[in-house]
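A.B. asks: A predicted structure for the sequence below; I have some questions about it.
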Amino acid sequence: MFALMEEIGLEALHMAVDPVTGLKAIIAVHSTRLGPALGGCRYLSYPDQASALRDAALLARGMSYKAAMAGLPFGGGTAVVLRPGHVESRAALFEALGRMIDGLNGQYITATDSGTSSADMDCIAQHTLHVTSTSSGGDPSPHTAVGIFAGIRATAFARLGSENLEGLRIAVQGLGKVGYALAEQLHEAGAELLVSDLDERRLHQAVEELGAHPVASEALLATPCDILAPCGLGGILNRRSVAQLRCAAIAGAANNQLVSLEVADQLENRGILYAPDYVINSGGLIQVALQHHNGNAAVITPHVPRIGLRLTEVFGHAQAEKRSPARIADRLAERLLYDTRT
């Protein structure tokens, strides 16, 4: 456990078990140098506890980098709740998590993520103020999608010479809340959509409403396209999958898309431009962070599209130094984080 903390650079790792509700939770805090750690709460099944710990640690680090690059006064953290085979009361389970979070005295602020909803955050909010994206706060997914769309335009300009998406073939992997909202914006911009999702109903909806072309999930990565937009779970880009890619650029919503930075170098060597995930997908974090910071729509709305400008900065450094944008983004984020040390 300590080896993992040192590898990822975690400040703290908290674990809790509540036999009454079945709660088994991990809260990873990567950094509080810029402010309290803010990050989503996942409610998923994991093959083993080690996988859950590593997911929490990597997500927490990504949230620190995301907040730093977005210019937010927050650090990064993540809660992972191991989904049991059976739970008597989901509400009681998340209330127990709320008590755990409250016991950290503001070190960590939670929000929705994969497997959780605003209703779950409402349960947490019964026992702590250190929660956002509740029902009253609204769904952050639309803001994430707006930021991804701005990032795709910046990526298209950097790689293809124009931010006009009309006629481009864009493959969207995953049609959840963010993926579908992004697909709608891409359709309005005139892009030709290739889509994949394990939910046949979502695929059918995309075909009927957006004129999308369905592609089997296992075949999408090898399908020719201009831009690939991963919008599902992370870890899809490894040495084997990158070798199959037939796209000019990658720009999507999924967290932790790269298995390692060596894979980013592989993309660079193949001439595939990679938009660092925690830079392009920060729209949702911006919304929940500024909202928790008493920001209103007038503050949040203009902040999200600036994601494209930040990506353009990263791409510029990467081109000048002939290095992967992933390595450039890490360096810039770490400079923002560690230069604040006193």
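C.D. replies: That came through, no problem. Residues are numbered from 1 along each chain as shown.
A.B. asks: from here on, just use CA atoms for contacts and neighbour counts.
C.D. replies: Will do.
A.B. asks: what ranges do the helices span in the stretch 151-300 of the chain?
C.D. replies: Taking DSSP state H, counting those that start in this stretch, the helices of the stretch 151-300 of the chain run over residues 177-188, 200-210, 217-220, 239-244, 261-269, 277-280, 283-292, 297-303.
A.B. asks: out of the ones you listed, flag the one nearest Ile27.
C.D. replies: helix 283-292 (17.5 Å; Cα to Cα).
A.B. asks: excluding its own residues, what touches the closest one? List them.
C.D. replies: Outside helix 283-292, the residues that touch it by Cα atoms under 8 Å, 6 or more residues apart in numbering are 38-39, 67, 70, 72, 74, 111, 132-133, 137, 140-148, 296, 299-300, 303-304, 307.
A.B. asks: now, which of those lie within helices?
C.D. replies: Those of the contacts of helix 283-292 mapping onto helices are 67, 141-148, 299-300, 303, 307, per DSSP state H.
A.B. asks: PyMOL command for the buried members of those residues?
C.D. replies: In PyMOL, this line selects whichever of the ones in helices among the contacts of helix 283-292 come out buried by 16 or more other Cα atoms under 10 Å:
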select buried, resi 67+141+142+143+144+145+146+147+148+300+303+307
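A.B. asks: what about versus this one:
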Amino acid sequence: MTEASPLVFGRHTGHEQVVFCHDAGSGLRAIIALHSTALGPALGGTRFYPYESEEAALDDVLRLSRGMTYKNALAGLDHGGGKAVIIGDPDLDKSETLLRAYGRFQASLSGRYITACDVGTYVADMDVVARESRWVTGRSPAEGGAGDSSVLTAYGVFQGMRACAERLWGSTTLTGRRVGIAGVGKVGSKLAGLLLDDGASVVVTDVSEQAVEQVRTIHPQVDVVDDADALVRAGVDVYAPCALGGALDDDTVAALTDNGVAAVCGGANNQLAHAGIEKQLDDAGVLYAPDYVVNSGGVIQVADELHGFSFDRAQAKAQQIFRTTRDIFALAGEDGVPPAVAADRLAERRIAAVARLRDVYLG
């Protein structure tokens, strides 16, 4: 059902639709948020997370879905922004019944929202959701999908980092540069491999010792430090947050500045802890590659899946992240604004231009 909630309308976020989903039998409690369908059906992942409250879940889904509008716009996709959150512990509460119940709610939107994996959901989960809904991507190859999207997510971050290198040092290679990666899960570990192949040195950290050991097994030449604070102090030229959001707060910006870090470019979503951080980075002379631009390789992959997946075609589109990031840096310089502001402006221009051709997408 769609609820008219003052918690939504009072925020003036511009969301088109927010759907609250409840199935008592399976324990499903989910929220689907459609921020914009101006460019086409909304596309964004389903997050399964033990939120402290319903309001915290609503905060997250509204923020994430808005971010997907901008991400999809700058990725050149004919998709608007949407997101879903399922409230619960995925290790304890996830079940086939619950995922299929969620799939029925998602299908009721008749294609206005296309979903995929996110935190707490995986390819196998999307296969289950797809048993109830045809508007599901991120499925396994056995079920006609593209599988793990971390390969192209890491590839896109690497393309954004190449644009940073060009802006800072006049060359598109990271050869001879030292990159610190915070979080070496699927994306961070693959990013490390790309950087090492390009001639960079890499230092990593992760809260999971197992993740660190896995990346060291594949890439024994990487250095390891205890935490993100030590990573910033490890003499890195580029800092790459690839774990949870909010990695760039006031203290981190001060540490980046004090330790001569030249750029931030990573795969994590929502890296800016609060409004104003982008200006602090800019004022400190730290080049920030907007997260939703450089980490869009994953959504490019799942969008391609809708047309019969071609890795080569999706990779060619993800390679354009380099040019988009370069354009953002150029616009930021011309307008005298931080790159994050320039990225929003470019996205809004595309949305406004295409929206003149169509109205709200009704499926």
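C.D. replies: Received the coordinates, thanks. These figures come from a predicted structure and were not determined experimentally.
A.B. asks: can you give me the TM-score here?
C.D. replies: Aligned and superposed, the two chains score 0.95 in TM-score terms (TM-score structural alignment, normalised by the length of structure 1); 342 aligned residues with a Cα RMSD of 1.8 Å.
A.B. asks: how about Val95 of structure 2, what's its match in structure 1?
C.D. replies: Quick fix: residue 95 of structure 2 reads Ser, not Val. Under the alignment (TM-score structural alignment), Ser95 of structure 2 maps onto Arg90 of structure 1.
A.B. asks: so which strand or helix has Ala353 of structure 2?
C.D. replies: helix 339-355 (DSSP states H and E).
A.B. asks: flag every buried residue along that helix.
C.D. replies: For helix 339-355 of structure 2, a neighbour-count test (16+ other Cα under 10 Å) marks Pro339, Ala340, Val341, Ala342, Ala343, Asp344, Arg345, Leu346, Ala347, Arg350, Ile351 as buried.
A.B. asks: again, but for stretch 111-118 of structure 1
C.D. replies: Ala111, Thr112, Asp113, Thr116, Ser117, Ser118.
A.B. asks: which bit of structure 2 covers that stretch?
C.D. replies: Counting by TM-score structural alignment, stretch 111-118 of structure 1 corresponds to residues 116-123.
A.B. asks: gap between the matching stretch and the chain center?
C.D. replies: Chain-centre distance of stretch 116-123 of structure 2: 12 Å, with Cα atoms, centre = their mean, to the nearest Å.
A.B. asks: what sits up against that stretch?
C.D. replies: Residues contacting stretch 116-123 of structure 2 (Cα under 8 Å, 6+ apart): 43-49, 90, 125-126, 136-140, 147-148, 302.
A.B. asks: inside strands: which ones of those residues?
C.D. replies: Using DSSP state E, the members of the contacts of stretch 116-123 of structure 2 that fall within strands are Leu43, Thr46, Arg47, Phe48, Tyr49.
A.B. asks: with respect to Ala355 of structure 2, which of the residues you listed is nearest?
C.D. replies: Closest to Ala355 of structure 2, out of all of these and judged by Cα to Cα, is Leu43, at 16.5 Å.
A.B. asks: tally of neighbours for the residue mapped onto Thr21 of structure 1 from structure 2?
C.D. replies: Here Thr21 of structure 1 is matched to Ser26 in structure 2, going by TM-score structural alignment. If you count neighbours by other Cα atoms under 10 Å, Ser26 of structure 2 ends up with 17.
A.B. asks: state the distance from His143 of structure 1 to Ala125 of structure 1.
C.D. replies: His143 of structure 1 is 22 Å from Ala125 of structure 1, where distance means Cα to Cα, to the nearest Å.
A.B. asks: deepest of the helices of the stretch 151-300 of structure 1, which one?
C.D. replies: Among these, helix 277-280 has the highest mean neighbour count (mean count of other Cα atoms under 10 Å), at a mean of 29.
A.B. asks: where does that one end up in structure 2?
C.D. replies: Helix 277-280 of structure 1 corresponds to residues 291-294 of structure 2 when matched by TM-score structural alignment.
A.B. asks: mean per-residue distance, that stretch to structure 1?
C.D. replies: On superposition with structure 1, the mean distance recorded for stretch 291-294 of structure 2 (mean Cα distance after the TM-score superposition for structure 1) is 0.8 Å.
A.B. asks: so who does the spatially closest residue to Arg326 of structure 2 that is not a sequence neighbour touch?
C.D. replies: With sequence-adjacent residues excluded and distances taken as Cα to Cα, 6 or more residues apart in numbering, Arg326 of structure 2 is closest to Ala163, at 5.5 Å. Listed by Cα under 8 Å, 6+ apart, the contact set of Ala163 of structure 2 reads Thr172, Phe322, Arg323, Thr325, Arg326.
A.B. asks: picking up where we left off before, in CSV, list the helices of the stretch 151-300 of structure 1 along with distance to Phe2 of structure 1.
C.D. replies: As requested, those are arranged in CSV below (distance: least, Cα to Cα, whole Å):
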stretch, distance to Phe2 of structure 1
helix 177-188, 34
helix 200-210, 41
helix 217-220, 36
helix 239-244, 28
helix 261-269, 22
helix 277-280, 25
helix 283-292, 28
helix 297-303, 37
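A.B. asks: and the ones you listed: which comes nearest Gly9 of structure 1?
C.D. replies: With Cα to Cα as the criterion, Gly9 of structure 1 lies closest to helix 261-269 of these, at 16.0 Å.
A.B. asks: counting by contacts, list what the closest one packs against.
C.D. replies: helix 239-244, strand 273-274, helix 325-338 (3 or more Cα pairs under 8 Å, 6 or more residues apart in numbering; DSSP states H and E).
A.B. asks: need these in TSV with distance to Gln173 of structure 1, can you?
C.D. replies: Shown next, in TSV, are these (distance: least, Cα to Cα, whole Å):
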stretch	distance to Gln173 of structure 1
helix 239-244	14
strand 273-274	15
helix 325-338	20
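A.B. asks: for Arg159 of structure 1, find the nearest of these.
C.D. replies: strand 273-274 (6.6 Å).
A.B. asks: quick one: closest of the helices and strands packed on helix 261-269 of structure 1 to Ile27 of structure 1.
C.D. replies: Nearest to Ile27 of structure 1, of all these, is helix 325-338, at 20.2 Å by Cα to Cα.
A.B. asks: okay, that closest one sits on what stretch of structure 2?
C.D. replies: With TM-score structural alignment as the criterion, helix 325-338 of structure 1 aligns to 339-352.
A.B. asks: coming back round to it: the match of Ser95 of structure 2: what's it in contact with?
C.D. replies: Counting by Cα under 8 Å, 6+ apart, Arg90 of structure 1 has no contacts.
A.B. asks: what separates the residue sitting nearest the centre point of structure 2 from Asp60 of structure 2, distance-wise?
C.D. replies: By Cα atoms, centre = their mean, structure 2 has its centre lying nearest to Asn269, at 4.4 Å. Counting by Cα to Cα, the gap from Asn269 of structure 2 to Asp60 of structure 2 is 12 Å.
A.B. asks: with that, I have no additional questions.
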